[in-house]
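1. Have a look at this fold, sequence not included:
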């Protein structure tokens, strides 16, 4: 019997002061929703149900990107967390395993914590995730006796004695799917907010003679995002953890605090990352590479031994072979650069295939766009492209060919050939001197 996930993502997030649904705001280049989904997917769920509300169509599109197997249901009225879970009833019809309730604005729950909740279900009917809060504030409190959870009390409904407790409710809950939906159907909204609280489920279960317990996690895992300040704090927390993970897996970060990692960044051991490097989504760097300072990478693959930067930009579709050199102020997009090839500085390589051991001179550009279509440039192996060469695609340079500096190459170059495509230089003796004398005389007369 497989586990089902119920991910609550219906909140408007008023304090975000945004037209974007709260769960679509990004941490490390991915929406909060994606972080929560990734945690839940570690349980290898049989079904995933995302409960959307505000901006449901935008949420649906994002879910299709990050979890296309999920079902999106809409909570038309926000009547509380219990009411939100109830919207998953049809999507979970016939589900025989457990259901885990997650929150789209709580991105840092570890898969190990969810696994611990699943294991606790072997001995208890209801499992709630709690944490010891340094400052309990307005969190709901967990009232326990030994290992048993007696009830969850929302802060606004809690007595002074209950408010003195520091074991707090994260909101996450695990139970058998059919039992959870049955109990949710029995919830009452007779409380200070007039809402249907999911937090009332453990007490309802105990009234039936069922058991409930608490699995504890570190407070940092339960960080919720409700404001722009929270979003900034979540970014800091993610980056701190991701940098530490990179260091522990054998990556050198010469100035860790200045390196920005994405949700899915993969970096091999013995790679060196210099200061002020930014990784956007979709980057893989193999072992032993070096990413030099002030470089920006996204949607690219860097092979073993490559050296990138400083001040380089790798855009989506950049595929760099082993021992490639991409130097300062070079931009690469949708291009394959073969083993040992060099693009040392001040060049744009887009929609291109650069062969092994070829050298692209400074200031060279692949002219890939005609205003409507993109065209590809193909450079063979061992090619020497002279500085300031314009390669007007579609065009092919054969193996071991060469272009003269300052050429505009519009036709294919055969293997081994030298292509020269520039006007013949002509000299006009004394012209420059006479020209500037006339200009200076004119300027002097205007001042008079």
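-> Sure, I can see it. What you are looking at is a predicted structure, and each value in this text was computed from that prediction instead of being measured. Numbers count the residues shown, from 1 in each chain.

2. drop to CA atoms for contacts and neighbour counts, all remaining ones
-> Noted.

3. do you know how far residue 141 is from residue 184?
-> Spatial separation of residue 141 from residue 184 under the definition Cα to Cα, to the nearest Å is 20 Å.

4. Apologies, that question was intended for residue 137.
-> The span separating residue 137 from residue 184 equals 27 Å under the rule Cα to Cα.

5. got it, and residue 224?
-> The spacing between residue 224 and residue 184, counted by Cα to Cα, is 23 Å.

6. Ok, residue 215 next?
-> As for residue 215, its distance to residue 184 is 21 Å (criterion: Cα to Cα).

7. Name the residue in those two with the higher neighbour count.
-> Comparing residue 215 with residue 184 by neighbour count (other Cα atoms under 10 Å), the higher total belongs to residue 184, at 24 against 18.

8. got a list of what that one touches?
-> Listed by Cα atoms under 8 Å, 6 or more residues apart in numbering, the contact partners of residue 184 are 82, 83, 85, 86, 198, 201.

9. closest to residue 64 among those?
-> Comparing those against residue 64 with Cα to Cα places residue 85 closest, at 20.3 Å.

10. what comes up buried for stretch 64-80?
-> Under the neighbour-count criterion of 16 or more other Cα atoms under 10 Å, stretch 64-80 has 66, 67, 70, 71, 72, 73, 74, 75, 78, 80 buried.

11. this is the other structure I want to compare:
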């Protein structure tokens, strides 16, 4: 018997380890913040992380944890997720490297990678990414904002992603070229499990050295970025494509108080 599209499972990795230093006045894990505030902006119902779980495809799930781990575990115990410690907060790539064992063992051929503070991605968008893996090794969820701000952008040719270019580089492009780059990277992906397992050791062998302030001093720190793994795939000729959401609200991350208030207003309008 073969699996149908309806019963085929997809593994999901949810990154929820970081503190979120821009959420002023709140010391907890921001994935636990409420979409329905009650006692205060930071206290209420419908936590971001649980709303996100409702949209993920069926299949095994891994939650990457660190900051306020016990609180995250307590709230999400009923989801059936496994918990993976990101012992060092060393980038998005570091989070996925921590999940290497889960990737190797997952009873699924496709893997969704998403962020725990981006609650409004529709289940249909995840499904579109996964469907794209029929002809691609990796799919990127993109969005086209009126203002690209400092987002990374997708450089695209013939329907394929050739490069993800960070703001510090594309801002040096001529104005005409900047205008052509309309699709931004949301940081949400679907990838064939075989491809992900193949490239994780390569990513692990190539850390980037970044300078961060630690105890008031600039310190060199090793970090890993998932976008580097995508670059290695493109260099090897692996097909990488994308899907652009119709509404950029889907890819809105809840990084600060303003974004939280906006997300709560959006959710309130939807459930009226």
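-> That came in fine, so what should we check first? Quick caveat: nothing in here was measured; it's all calculated off a predicted structure.

12. still on that earlier bit, in helices only, show me the contacts of residue 184 of the first structure.
-> 82, 83, 85, 86, 201 (DSSP state H).

13. those helices in the stretch 151-300 of the first structure, which residues are they?
-> Chain-ordered helices for the stretch 151-300 of the first structure, with DSSP state H, counting those that start in this stretch as the definition, fall at 160-163, 177-184, 201-207, 228-248.

14. typed the wrong thing, it's the stretch 1-150 of the second structure
-> Assigned by DSSP H, counting those that start in this stretch, the helices in the stretch 1-150 of the second structure fall at 48-55, 69-76, 91-98, 100-105, 123-132.

15. Could you find the counterpart of residue 97 of the first structure in the second structure?
-> With TM-score structural alignment defining the correspondence, residue 97 of the first structure maps onto residue 109 in the second structure.

16. need the longest strand for the first structure.
-> When the first structure is scanned for its longest strand (criterion: DSSP state E), the result is strand 167-176.

17. That one vs the second structure, average offset?
-> Plainly put, strand 167-176 of the first structure ends up 0.7 Å away from its match in the second structure on average once the two are laid over each other (mean Cα distance after the TM-score superposition for the first structure).

18. now, among the ones in helices among the contacts of residue 184 of the first structure, which is nearest to residue 297 of the first structure?
-> residue 85 (39.8 Å).

19. Return the residues in contact with the equivalent of the closest one over in the second structure.
-> Taking TM-score structural alignment, residue 85 of the first structure has residue 96 as its aligned residue in the second structure. Contact analysis of residue 96 of the second structure by Cα under 8 Å, 6+ apart lists 13, 226.

20. Residue 96 of the second structure and residue 14 of the second structure: what is the separation?
-> Using Cα to Cα, residue 96 of the second structure is found at 9 Å from residue 14 of the second structure.

21. now do residue 175 of the second structure
-> Distance check for residue 175 of the second structure against residue 14 of the second structure: by Cα to Cα, it reads 36 Å.

22. Point out the one among the helices of the stretch 151-300 of the first structure that comes closest to residue 337 of the first structure.
-> With respect to residue 337 of the first structure, and counting by Cα to Cα, the nearest of these is helix 228-248 at 26.3 Å.

23. so how many other residues sit close to the equivalent of residue 226 of the first structure over in the second structure?
-> Using TM-score structural alignment to pair residues, one finds that residue 226 of the first structure aligns to residue 255 in the second structure. Residues near residue 255 of the second structure, counting by other Cα under 10 Å, number 17.

24. The aligned residue in the first structure for residue 188 of the second structure: what's it in contact with?
-> Using TM-score structural alignment as the criterion, residue 188 of the second structure maps onto residue 172 of the first structure. Remark: with contacts taken as Cα under 8 Å, 6+ apart, residue 172 of the first structure is in contact with 100, 101, 102, 103, 128, 129.

25. can you rerun that using 6 Å?
-> Neighbour list for residue 172 of the first structure: 101, 102, 128, 129 [criterion: Cα atoms under 6 Å, 6 or more residues apart in numbering].

26. Looks like the first one contacts residue 175 (just checking).
-> No - counting by Cα atoms under 6 Å, no contact exists between residue 101 of the first structure and residue 175, whose distance comes to 8.9 Å.

27. quick one, which of the two is more surrounded?
-> For the pair residue 101 of the first structure and residue 175, the greater number of neighbours falls to residue 175 (25 against 22), based on other Cα under 10 Å.

28. how near is the closest residue to that one other than its chain neighbours to residue 43 of the first structure?
-> Ranked by Cα to Cα, 6 or more residues apart in numbering and with sequence neighbours excluded, the top spatial neighbour of residue 175 of the first structure is residue 126, at 4.9 Å. Spatial separation of residue 126 of the first structure from residue 43 of the first structure under the definition Cα to Cα is 17 Å.

29. who's more crowded, those two?
-> Between residue 126 of the first structure and residue 43, counted using other Cα under 10 Å, the more crowded position is residue 126 (27 against 18).

30. which residues does the closest residue to residue 168 of the first structure other than its chain neighbours contact?
-> Ranked by Cα to Cα, 6+ apart and with sequence neighbours excluded, the top spatial neighbour of residue 168 of the first structure is residue 141, at 4.5 Å. Contact criterion Cα under 6 Å, 6+ apart gives 152, 153, 167, 168, 169 as the residues in contact with residue 141 of the first structure.

31. Tell me which two of these sit farthest apart.
-> Taking Cα to Cα as the measure, the contacts of residue 141 of the first structure span a maximum distance of 11.0 Å, between 153 and 167.

32. Around residue 193 of the first structure, how many other residues sit close by?
-> Number of residues near residue 193 of the first structure (other Cα under 10 Å) recorded here: 12.

33. need the contact list for residue 90 of the first structure.
-> Applying Cα under 6 Å, 6+ apart, no residues qualify as near residue 90 of the first structure.

34. actually residue 45 of the first structure, not the one I wrote
-> Applying Cα under 6 Å, 6+ apart, one finds that residue 45 of the first structure lies in contact with 3, 4.

35. picking up where we left off before, so for residue 175 and residue 14 of the second structure, which residue has more residues nearby?
-> Ranked by neighbour count (other Cα under 10 Å), residue 175 of the second structure and residue 14 place residue 14 first, with 25 against 10.

36. what's the matching residue for that one over in the first structure?
-> Matched across to the first structure, residue 14 of the second structure falls on residue 7, judged by TM-score structural alignment.
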